[in-house]
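Asks: I would like the atomic coordinates for the input below:
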Amino acid sequence: MEEFFASIQPTLNQNLADEFALLLDAVAGQTPYAGAIATAEGLAWRVDLNTEEALATTIDVAGPRYAELNLDLDEAQLRWWPDEWQAVPEDPDTGMRRIASPTDETYALVRKYFETLDLDGDGVYEEWLMQASRFLARGLGSDEVRRVWAGRNVTPFLVVTETDGDAGPALEAFQELNASHPDQERYQEGLRYWQEYAG
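Replies: Purely as a prediction, here's the structure:
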């Protein structure tokens, strides 16, 4: 499994770089602060980013709704959890983005390999989750991806999340990808969020 992921790592790195370039074009004029890959079981990837402007809009819209329900608005979740991000425009009729997804190329290879696994084997599924998460984190932190962000004068916070599962790998990825981030105050804020989420 490790050898398989290593063999396609360069393809993922370039696909992610291409996809983030398209996403950054889609939010031109805004201030991106984070990028992520949200995944379900190492599959069904969604490459995403968020901006300070989109976050502020989300808070402005959600705040009154939460107040009406006597609920506290969790601004940390809106900032750090990719499922809450709304910076990249979507088609109002389909709910889909209007841009291509270069990572579909890598995803097709991963899905084909996944279908060959005997998931009933001892520890196979757990090994899959670990290897897939680390594969995606390596891609997200690759030189190819970081060059795209640097070309836009942005140093983002990066994370890989498991949408419906254990937050431990997200915490691990957040620490690995951001420990040397120049904005250490914000890094510590994000780290607290992921530590609390991971329990």
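
Asks: From here on, just use CA atoms for contacts and neighbour counts.
Replies: Will do.

Asks: other SSEs contacting the longest helix seen in the chain?
Replies: Counting by DSSP state H, the longest helix found in the chain is helix 2-26. Applying 3 or more Cα pairs under 8 Å, 6 or more residues apart in numbering; DSSP states H and E, we find helix 2-26 packed against strand 43-51, helix 104-114, helix 124-140, helix 143-151.

Asks: how about this one, so we can line them up?
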Amino acid sequence: MHGDECVFFRIPCSYLGIARDEVRHLAGRRVSADGGVAALVSKFLAALIGEDDLWDSTNGKRLTLNAVDLVALLVAELLAPHRMESPANGNAMLARIRSYIDENLMDPDLSPESIARAHHISVRYLHKLFQSDGTTVSTHVRQSRLAACRLDLGRLANRRRSVAAVAQTWGFTSPSHFSRLFRQTYGLSPREWQVSASGPNL
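Replies: Take a look at the predicted model:
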């Protein structure tokens, strides 16, 4: 509602990252805008109403994308309880998230927050997905990065690359922290593994 007028915003389901059968959980549902994501969405959309001059401008297109992202975040928050009730939906989402993590392991800014944002879900829901799989988001990212580093360090072509360079490539910002984690996981220091794995007998 905007004054005495009712304004509708139409956004395709594909833009919100939801399946058509999930729409039934949202139909006719009233959402309070007193706080949280709902309040942000309400204020943002209210501010856009009446700004007709913006729509055909570059700034207008950016604002539109921001509006869609905010609504997608709200929708994901509203659907989270229903998604948790459906193992099939949860498993499919977890598989997509794992693939996304594998594709972005080199990004040092990869985090639960950035992963959740990329999939239009709440961080809380993201943690629940991994918890149901018996692990945590951070543990999965860390183990995946360690495995990538181990593979890289074992390649003959990378024999002359420093341990720090390989660690940095795969998102580890602290060489000492990486070395400690590597030893705890594999029982060898990164350098010891690099020398043994790329030796003349391999």
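
Asks: List the TM-score for the superposed pair.
Replies: With the length set by TM-score structural alignment, normalised by the length of structure 1, the two chains reach a TM-score of 0.27; 90 aligned residues with a Cα RMSD of 5.1 Å.

Asks: returning to that earlier point: would you format the helices and strands packed on helix 2-26 of structure 1 as JSON lines with distance to residue 197 of structure 1 and mean neighbour count included?
Replies: Formatted as JSON lines, those follow (distance: least, Cα to Cα, whole Å; neighbours: other Cα atoms under 10 Å):
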{"stretch": "strand 43-51", "distance to residue 197 of structure 1": "19", "mean neighbour count": "20"}
{"stretch": "helix 104-114", "distance to residue 197 of structure 1": "27", "mean neighbour count": "14"}
{"stretch": "helix 124-140", "distance to residue 197 of structure 1": "17", "mean neighbour count": "19"}
{"stretch": "helix 143-151", "distance to residue 197 of structure 1": "26", "mean neighbour count": "16"}
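
Asks: burial measure for residue 83 of structure 2, as a count.
Replies: A count of nearby residues for residue 83 of structure 2, using other Cα atoms under 10 Å, gives 18.

Asks: Point me to the helix or strand that includes it.
Replies: helix 58-85 (DSSP states H and E).

Asks: ok, then the element right after that helix?
Replies: Helix 58-85 of structure 2 is succeeded, C-terminally, by helix 87-103 (DSSP H and E).

Asks: what's the angle between that following helix and helix 58-85?
Replies: 130 degrees (axes from the mean of the first three to the mean of the last three Cα atoms, to 10 degrees).

Asks: Quick check: buried residues in helix 87-103 of structure 2?
Replies: Neighbour-count burial for helix 87-103 of structure 2 flags 90-91, 93-94, 97-98, 101 (criterion: 16 or more other Cα atoms under 10 Å).

Asks: Which elements pack onto it?
Replies: Secondary-structure packing of helix 87-103 of structure 2 (3+ Cα pairs under 8 Å, 6+ apart): helix 58-85, helix 112-118, helix 123-132.

Asks: tell me the angle that helix makes with helix 123-132.
Replies: 100 degrees.

Asks: what about residue 186 of structure 1, distance to residue 110 of structure 1?
Replies: Distance from residue 186 of structure 1 to residue 110 of structure 1, counting by Cα to Cα, to the nearest Å: 34 Å.

Asks: One more: residue 125 of structure 1?
Replies: For residue 125 of structure 1, the distance to residue 110 of structure 1 equals 14 Å [Cα to Cα].
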